[in-house]
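Student: Next come a sequence and a model predicted from it.
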Amino acid sequence: MSIAVLLSAMLQGGAAAPVAPCTDPVYMVVAGPTHDRARMMAYGQAIADSQIYDRLGGYYINAPRAVATFEGDAPPGYATLIVRFPCLANAEAFWNSDVYQNEILPLRQNPSAGDYFVTVYPEIPLRPEMVGKVGEADYLVRFEGSEIPERRAYADPRGLVLGIDADAAELATPSEGWPEARLLRRDVATGEAWRLSADRATDFDGDAAPALTEIYVLRGSMRFARVALGQGDYARLGAGYDMGEVRLGADSEILLFRYPEGAPASAQPEPLVVREAETGWRAGTVARDAGAEAPLMIRDLFTDGESGARTFLVRIAPGVSVPWELHRTAEEGYLLEGDYRLAECLPSGRRDYDYAPGGYFYRPAGVMHSGPESTTTTGATWLIRTPRTLDALFYPACPSAPVAPENEEEETP
């Protein structure tokens, strides 16, 4: 006869009926955040004083506080406690007993000392290779792990480019016959980003644009074919457009972006030119649906009606910050003015970057970034590009992850 039935008879009275053998252990799991630790201590003491676990073969198999967190952010006071019973009938006898329901449980429920879930799971048999190696709450055989290979570091996504200073970027040539320029990024799948500089007027043969191309004049001027651009002007050229002879004016800096071959984008049969003098700033905001508002000023340069790709300027006031956010499209940025501290929640760990004018990043889709500590002290103006519609999903925190040392090279798969 089960001890559960005997206990039920003692606690509630009445004859005990025959039951199935109590030989299939189960685990009762109590998990959730604790709000009143003192009352929970009194609750635990009441269980111990009742000796109900002893009489039903129940015992704790863990301490309730985690010693490490590998994923996610548990709420304050979160605890998990596991009790092993010799069978489900004994766990039910404990839960349904008069002493527990009427004397012990009210100690934590009226009022609630925590928000808990209580679930019960069957125990599975030991794997054959573990039989004889574990028992009496201890391992009977030592497991040193010397033959287990080390786990590879968490890999950050391909194409990630963060914290670049354009003045220190590699020198290369965008095309044959072009002057050397600072290569910010080059990738077959996602395209290229360059910064051209000229101390004095420079002429060269621009030839045909090898891919859909965007140009933004940081300062000075640029002329090609029938197009003349000044500071703050923007141009979009279709693949194959013959630029002919190109002139960079004295003391000029130009941003040049090239799409990858076959990128989804609407055709550009004639150059699109957007003059700074003809476009204004409009008010914008982000993070409204995340419970915080960050007022911004936006100057639109181009939006592709087919792909949703955008190129625009965003001006951020001093002290503005947003929650942690994630985009389902890549995002590329070049800091035009001011300063900006930007946090990245990477698989390899959180990293923080301090950007000054000329700072550049390219972030593939799906990388969490920003957060409340990302902000500007002087105000900041960014040029931003996205290859598809820019959306944002907001999160309360960066999930726990190891912090990668600043001097450690990022590993890619």
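Tutor: Everything's here; your move.
Student: CA atoms for contacts and neighbours, from now on please.
Tutor: Fine.
Student: just the strands in the stretch 51-200 of the chain please.
Tutor: Per DSSP state E, counting those that start in this stretch, the stretch 51-200 of the chain carries strands over the ranges 59-60, 78-85, 117-122, 134-135, 138-139, 161-165, 170-172, 181-187, 191-198.
Student: what about those strands, which gets the closest to Leu7?
Tutor: Leu7 lies closest, by CA to CA, to one member of those: strand 78-85, at 14.1 Å.
Student: If you count contacts, what does the helix or strand containing Gly32 end up packed against?
Tutor: If you go by DSSP states H and E, Gly32 is part of strand 26-33. When contacts are defined as 3 or more CA pairs under 8 Å, 6 or more residues apart in numbering; DSSP states H and E, strand 26-33 packs onto strand 78-85, helix 88-96, strand 117-122.
Student: try this one next to it:
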Amino acid sequence: MHRVLMPLLFSMLILVGGCATPGAQLPYPAFVQADELPDVFLAALPGARAKQFAGNPQSRRSSNRVGLPPNWSGTSGAAPGKSVELYVLRGSLQVGDLLLRPGGYAYFPPGFHGTNLSTTSGAEFLYFLDDANPAQVIRTPIIYSSEIDDWQPLHSATSGLSVKEMRRDPGSGARTYLLRTTPAASIDWHNRPGLLEGYLLSGRYQASECHLGKTVSGVYTQGGYFHRPAEVVAGGPDEKALETSVWLLRTLRNAEAMPVADCMKPAP
């Protein structure tokens, strides 16, 4: 199981089996709200403030929401054996010769020497620094604007689910995409063979995690975050969009959802 080695705060009300238990915690980051996390310093982006969701101080892998002040300049913070992903939430971010506005996305593969970043009016963006094998991933940078593509229905036009693909790596199976969920969508119990990481860009979403055979549910609002390990069961009848919601989701390997019959306690 993936271990998060840096402390994280779990600060919202969680409902377990329908009973309010504010002290309940899962053994991985879930039901985290970014605004309730403390600001931290990121060595790769001097002068920036960051909300760190997950990370490993030894390997420098990390997942963050970063705020840049006006007239900031620096680099993307590339490191050997690391890939970098950016997604702009607010403001505008100059990435090399291109200006990214909200919905703008950039990916830099391991071995890339980084690029200049700057902002005149300030910016807020998601920043992911990941371990990656250069032989197994796309070797060229990707710059993308999610605003130029239409939503593509997932499964069927009536499912209430639609996606925008930003990156799908044919070698590693890594994927970064937007998922839009309407209140009409039905989310069955499922698990995945790889880790799934999510940040709620907009909306209100009630999610359910299965832990030791019990359903743990809570409501995410904008800025909500989870970092779900491989094989964890989630979804079920209590999971739903309370209003149309858009998630940014990431996997670092092929991790398509597999249906599961129910929330069951693992066999000893």
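Tutor: Arrived safely. From a predicted model like this one, the values you see are computed outputs, not experimental measurements.
Student: What does the TM-score come to for these two?
Tutor: Laid over one another, the chains give 0.79 as their TM-score (TM-score structural alignment, normalised by the length of the second structure), with 237 aligned residues with a CA RMSD of 2.6 Å.
Student: Distance to Arg310 of the first structure and mean neighbour count added to the strands of the stretch 51-200 of the first structure, as a markdown table?
Tutor: Conversion of those to a markdown table gives the following (distance: least, CA to CA, whole Å; neighbours: other CA atoms under 10 Å):
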| stretch | distance to Arg310 of the first structure | mean neighbour count |
| --- | --- | --- |
| strand 59-60 | 58 | 14 |
| strand 78-85 | 43 | 20 |
| strand 117-122 | 46 | 13 |
| strand 134-135 | 60 | 12 |
| strand 138-139 | 60 | 10 |
| strand 161-165 | 19 | 18 |
| strand 170-172 | 27 | 14 |
| strand 181-187 | 18 | 20 |
| strand 191-198 | 15 | 21 |
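Student: TSV for these, including distance to Pro399 of the first structure?
Tutor: Below are these laid out as TSV (distance: least, CA to CA, whole Å):
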stretch	distance to Pro399 of the first structure
strand 59-60	30
strand 78-85	16
strand 117-122	23
strand 134-135	34
strand 138-139	33
strand 161-165	20
strand 170-172	34
strand 181-187	28
strand 191-198	30
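Student: looking at the ones you listed, which is closest to Glu344 of the first structure?
Tutor: Of these, nearest to Glu344 of the first structure by CA to CA is strand 161-165, at 8.9 Å.
Student: Next, the angle from that closest one to strand 181-187.
Tutor: Angle, strand 161-165 of the first structure to strand 181-187, by axes from the mean of the first three to the mean of the last three CA atoms, to 10 degrees: 180 degrees.
Student: Name the surrounding residues that touch strand 161-165 of the first structure.
Tutor: For strand 161-165 of the first structure, the external contacting residues (CA atoms under 8 Å, 6 or more residues apart in numbering) are 184-185, 353-355, 358-363.
Student: Ranking by neighbours, what's the top pick from these?
Tutor: For those, counting by other CA atoms under 10 Å, the largest number of neighbours falls to Leu184: 26 neighbours.
Student: Let me see the contact set for that residue.
Tutor: Applying CA under 8 Å, 6+ apart, we find Leu184 of the first structure in contact with 164, 166, 169-170, 192-195, 360.
Student: let's see 7 Å
Tutor: With contact set as CA atoms under 7 Å, 6 or more residues apart in numbering, Leu184 of the first structure has these partners: 166, 169, 193-194.
Student: so which of those residues persist in the second structure?
Tutor: For the contacts of Leu184 of the first structure, the aligned pairs still in contact in the second structure (both residues aligned by TM-score structural alignment, their matches' CA atoms under 7 Å) are 193-194.
Student: Name the nearest of the contacts of Leu184 of the first structure relative to Val118 of the first structure.
Tutor: Closest to Val118 of the first structure, out of all of the contacts of Leu184 of the first structure and judged by CA to CA, is Ala193, at 55.1 Å.
Student: Just give me the match in the second structure for that closest one.
Tutor: Counting by TM-score structural alignment, Ala193 of the first structure corresponds to Ser63 in the second structure.
Student: Please identify the nearest residue in space to that match, excluding sequence neighbours.
Tutor: Phe128 (4.6 Å; CA to CA, 6 or more residues apart in numbering).
Student: Surely the one you found is in contact with Lys82?
Tutor: No: contact criterion CA atoms under 7 Å: Phe128 of the second structure and Lys82 do not qualify, at 9.7 Å.
Student: ok, how many other residues are close to the alignment partner in the first structure of Tyr144 of the second structure?
Tutor: Under the alignment (TM-score structural alignment), Tyr144 of the second structure pairs with Val274 of the first structure. Neighbours of Val274 of the first structure under the rule other CA under 10 Å: 18.
Student: do the same with Leu342 of the first structure
Tutor: For Leu342 of the first structure, using other CA under 10 Å, the count is 21.
Student: my read: it touches Arg351, true?
Tutor: No: counting by CA under 7 Å, Leu342 of the first structure stays clear of Arg351, with 8.5 Å between them.
Student: In TSV: the contacts of Leu184 of the first structure, plus distance to Leu56 of the first structure.
Tutor: Below are these laid out as TSV (distance: CA to CA, whole Å):
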residue	distance to Leu56 of the first structure
Ala166	71
Ala169	71
Ala193	70
Trp194	73
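Student: Just give me the closest of the contacts of Leu184 of the first structure to Val367 of the first structure.
Tutor: Within the contacts of Leu184 of the first structure, proximity to Val367 of the first structure (CA to CA) peaks at Ala193, which comes in at 20.0 Å.
Student: Contact partners for the closest one?
Tutor: Per CA under 7 Å, 6+ apart, neighbours of Ala193 of the first structure: 183-186, 256-258.
Student: Recalculate using a threshold of 10 Å.
Tutor: By CA atoms under 10 Å, 6 or more residues apart in numbering, the contact list for Ala193 of the first structure reads 174, 182-187, 213-214, 255-259, 332, 360, 362.
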